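Novice: My questions concern the predicted model and sequence given below.
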Amino acid sequence: MTQVMEKNLEYYLNLNYTLLVNHIVDESGSYYYGKIVELDGCHSTADTVEELIKDLEEVKKAHIEIKLEFGDLIPEPKEMPSGNIMLRMPKTLHWKLANEAEREGISLNQYILYKLSSK
């Protein structure tokens, strides 16, 4: 018999949510802006990264507490993709891309990555 884990405040606080931090310099000065990607509305600003992370932990806790109180859905972090994909393509396209990669002197994988990221 498997035991079902209770998804309480402690459960959510221990999940590895994605933290996005940007250094901002604008007319108001220099500061850090951060957000928890999976939790809409969980964002803050601070003068230092350390202060920002502390603030975001408090915001995350309050956000989750409110969601739990009202029985709202709380998104969980997704696993990072492996970076590997299987891709099927027409032979003529494969031939064209392989030739272009050879002309550039790079591997087919590098060339396809370049083409995808330059759009």
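Specialist: Looks like it arrived, so ask away.
Novice: Could you use CA atoms for every contact and neighbour count after this?
Specialist: Will do.
Novice: and the longest helix for the chain?
Specialist: helix 49-70 (DSSP state H).
Novice: ok, Thr18 touching Val37?
Specialist: Yes. Here Thr18 reaches Val37: they are 5.5 Å apart, a contact under Cα atoms under 8 Å.
Novice: what's the longest helix of the chain packed up against?
Specialist: When contacts are defined as 3 or more Cα pairs under 8 Å, 6 or more residues apart in numbering; DSSP states H and E, helix 49-70 sits against helix 9-13, strand 29-36, strand 43-46.
Novice: Tell me which of the ones you listed approaches Ile66 most closely.
Specialist: helix 9-13 (10.1 Å; Cα to Cα).
Novice: buried set for that closest one?
Specialist: Tyr12 (16 or more other Cα atoms under 10 Å).
Novice: Residues contacting it, please?
Specialist: Residues from elsewhere that reach helix 9-13 (Cα atoms under 8 Å, 6 or more residues apart in numbering): Lys60, Lys61, Ile64, Glu65, Leu68, Glu76.
Novice: And stretch 61-78, by the same measure?
Specialist: Here stretch 61-78 makes contact (Cα under 8 Å, 6+ apart) with Asn8, Leu9, Tyr12, Leu13, Leu15, Asn16, Tyr17, Thr18, Glu38, Leu39, Cys42.
Novice: this is the other structure I want to compare:
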Amino acid sequence: MDPHDYNITVRQVHEEDGPCFEARVRELPDVAEYADTFQEAYELAIDTIATTAEALAEQGKRMPAPAMVNDEYSGRITVRVPRNLHRELAEAAEKENVSLNQLIAGALGVYVGVRGVLTPAAAFLPQYTAFSDESIAVAGNAQRRPGTPQLRVVRDNNMQMEADWGNTG
């Protein structure tokens, strides 16, 4: 059993003591680990998966199997964006010395907290702070329409990227 085969989601949350990172395991819904950094939260989740597997084995119980990736998702999507956004994204990618695909995949990965997506874009991600739709008000003056998810990535407080995926409600 390899704990890395499990589906771990890490996202930034805002607790009473301030922002931190929360790691959750899809196959173990009661697991929630909190840490000061993304990496620490991820590693705590890996450790918890291994510890849970050992405890269940000692009790003669089976560990839930990792959820299989759905084959209907090829990893390829087509997105239409305004020309000026395309230009800004391309310029940001060039400035960060990553491909446009890496920049967009990394930004989307930050938004949904998918660990595997973050690795290819590691060259630029440490310079970014991401805010989920729950914390946009904390990030600044962006106003979110009810039922509309938004992505806001701020770099060094002088460049920002925002995307609006339309009304989901």
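Specialist: Alright, I've got the coordinates. Every value quoted in this text rests on a predicted model; they were computed, and no experiment measured them.
Novice: returning to that earlier point: dump the contacts of helix 9-13 of the first structure into TSV; add distance to Leu116 of the first structure and neighbour count as well.
Specialist: What follows is the contacts of helix 9-13 of the first structure, written out as TSV (distance: Cα to Cα, whole Å; neighbours: other Cα atoms under 10 Å):
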residue	distance to Leu116 of the first structure	neighbour count
Lys60	34	21
Lys61	38	17
Ile64	37	22
Glu65	41	15
Leu68	40	15
Glu76	28	13
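Novice: what's the following helix or strand after the helix or strand containing Glu102 of the first structure?
Specialist: Using DSSP states H and E, Glu102 of the first structure sits within helix 91-104. Proceeding N to C from helix 91-104 of the first structure, the next assigned helix or strand is helix 108-117, under DSSP H and E.
Novice: What's the match for Glu38 of the first structure in the second structure?
Specialist: Alignment note (TM-score structural alignment): Glu38 of the first structure maps to Glu27 of the second structure.
Novice: Test my guess that its match contacts Pro3.
Specialist: No. Using Cα under 8 Å as the test, Glu27 of the second structure is too far from Pro3 to be in contact (11.0 Å).
Novice: Look through the second structure and report the residue furthest from the middle.
Specialist: Gly60 (34.5 Å; Cα atoms, centre = their mean).
Novice: Confirm that Asp71 of the second structure sits in a helix.
Specialist: No. Applying DSSP: H, G, I helix; E, B strand; the rest coil, one finds Asp71 of the second structure to be coil, outside a helix.
Novice: how many neighbours does it have?
Specialist: 7 (other Cα atoms under 10 Å).
Novice: which residue in the first structure lines up with it?
Specialist: Asp71 of the second structure maps onto Ser82 in the first structure, by TM-score structural alignment.
Novice: Pull the number of nearby residues for Ala46 of the first structure.
Specialist: Ala46 of the first structure, neighbours per other Cα under 10 Å, totals 18.
Novice: distance between the ends of stretch 55-67 of the second structure?
Specialist: 20 Å (Cα to Cα, to the nearest Å).
Novice: again, but for stretch 22-33 of the second structure
Specialist: First-to-last residue span, stretch 22-33 of the second structure, Cα to Cα: 6 Å.
Novice: contact partners of it?
Specialist: Contact with stretch 22-33 of the second structure is made by 6-13, 34-35, 38, 41-42, 44-45, 48, 64-67, as judged by Cα under 8 Å, 6+ apart.
Novice: hmm, try it at 7 Å
Specialist: 6-13, 34-35, 41-42, 44-45, 64, 66-67 (Cα atoms under 7 Å, 6 or more residues apart in numbering).
Novice: what span of the first structure lines up against the one helix or strand Asn84 of the second structure maps to?
Specialist: Asn84 of the second structure is located in helix 83-96, with elements delineated by DSSP H and E. Residues of the first structure offer no counterpart to helix 83-96 of the second structure, counting by TM-score structural alignment.
Novice: Many thanks, have a good one.
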